[in-house]
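S.K.: heads up, no residue letters with this:
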């Protein structure tokens, strides 16, 4: 008799557990994707700044190098702007590459995340 009373309870248990597990899984996946994109863009900005800091290179070269590195890994739609400029780093001439990007939400809810990363390098001198 007891087996008939519990018939169908597995479906209810599945629904209750999946309403907790699926959003948790999607949230962890979203955080992982965000960290991957942010770290990739940060590495590209740093590499672009180092490229532009070499003798006979300009900040425009670093900007182009950064765009090239990003386009090979991250979708171009995620990158809003790449800008490079000469700057002063602790009293030394340097180059700064800034990348403005965004991450759309993974699911159907929640706002997107906008972020900015920067890469810096001290400019080489011919002395």
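M.R.: Yes, it's here. In this text, all values refer to a predicted model and were calculated from it rather than measured experimentally. Residues are numbered from 1 along each chain as shown.
S.K.: rest of the way, CA atoms for contacts and neighbours
M.R.: Will do.
S.K.: which residues of the chain fall in strands?
M.R.: Counting by DSSP state E, the chain has strands at residues 79-89, 92-103, 113-122.
S.K.: show me the contacts for residue 64.
M.R.: For residue 64, the contacting residues are residue 48, by C-alpha atoms under 8 Å, 6 or more residues apart in numbering.
S.K.: just the one 5 residues further on next, same as before
M.R.: Contacts were defined as C-alpha under 8 Å, 6+ apart; by that measure residue 69 touches residue 44.
S.K.: re earlier: ok, which of the strands of the chain comes nearest residue 32?
M.R.: strand 92-103 (11.5 Å; C-alpha to C-alpha).
S.K.: Residues touching the closest one, excluding its own?
M.R.: 34, 41, 45-46, 48-50, 52-53, 59, 62-63, 78-88, 112-123.
S.K.: got another, please set it beside the one above:
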């Protein structure tokens, strides 16, 4: 009995049979791997970029809110809130994110509040990513009013 797809005399797969490879496919797995790896790497760096930006934003908001709470106390001034905000940012992130911090007394929804504003550069992974500035605010009810 003859086996399908085999050369009758040698027992090797016949040309064009199911076990034979197509000519020119050698090395294509390496090219596929490189192309898919580059795509996965770019996707991974994008996720890391977004995660870093969200982390920095959360730390800035938390620091601004804590600085506003300090500045809103009856025995403190807005300058004390600026100093506290800068300390928290320098401790949690880096002092380069604490370069532009300001505080002022204002009203919000008819209530006296202290507002601390922080403007910082967006973090960038490597040379890729958005350039720009992120601005966040923290508010606390003013106890001196």
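M.R.: Received, thanks. For clarity, every value in this text was computed on a predicted model and none was experimentally measured.
S.K.: Might one say that residue 123 of the first structure is in contact with residue 57?
M.R.: No: here residue 123 of the first structure does not reach residue 57: they are 9.5 Å apart, not a contact under C-alpha atoms under 8 Å.
S.K.: quick one, which of these two is more surrounded?
M.R.: Under the criterion of other C-alpha atoms under 10 Å, the comparison of residue 123 of the first structure against residue 57 puts residue 123 first, with 23 against 13.
S.K.: still on that earlier bit, of the contacts of strand 92-103 of the first structure, keep whichever come out buried.
M.R.: Listed as buried from the contacts of strand 92-103 of the first structure are 34, 41, 45-46, 48-50, 52-53, 59, 62-63, 79, 82-87, 116-123; burial here means 16 or more other C-alpha atoms under 10 Å.
S.K.: so what corresponds to residue 93 of the first structure in the second structure?
M.R.: Counting by TM-score structural alignment, residue 93 of the first structure corresponds to residue 112 in the second structure.
S.K.: still on that earlier bit, switch the strands of the first structure over to JSON lines; also include distance to residue 15 of the first structure.
M.R.: Formatted as JSON lines, the strands of the first structure follow (distance: least, C-alpha to C-alpha, whole Å):
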{"stretch": "strand 79-89", "distance to residue 15 of the first structure": "38"}
{"stretch": "strand 92-103", "distance to residue 15 of the first structure": "30"}
{"stretch": "strand 113-122", "distance to residue 15 of the first structure": "30"}
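S.K.: Compare the ones you listed and give me the one nearest residue 70 of the first structure.
M.R.: Nearest of the strands of the first structure (C-alpha to C-alpha): strand 79-89, 8.5 Å.
S.K.: Quick one: list the elements packing against the closest one.
M.R.: Using 3 or more C-alpha pairs under 8 Å, 6 or more residues apart in numbering; DSSP states H and E, the elements in contact with strand 79-89 of the first structure are helix 59-71, strand 92-103.
S.K.: Give me the mean distance between the lengthiest helix in the first structure and the second structure.
M.R.: Determined from DSSP state H, the single longest helix within the first structure is helix 9-52. Comparison of helix 9-52 of the first structure with the second structure after fitting gives an average deviation of 0.7 Å (mean C-alpha distance after the TM-score superposition for the first structure).
S.K.: residue range for that helix in the second structure?
M.R.: Residues 28-71 of the second structure are matched to helix 9-52 of the first structure when aligned by TM-score structural alignment.
S.K.: For residue 127 of the second structure, the count of nearby residues, please.
M.R.: 7.
S.K.: Quick check: the counterpart of it in the first structure vs residue 47 of the first structure, distance?
M.R.: In the first structure, residue 127 of the second structure lines up with residue 108, judged by TM-score structural alignment. Separation of residue 108 of the first structure from residue 47 of the first structure (C-alpha to C-alpha, to the nearest Å) stands at 35 Å.
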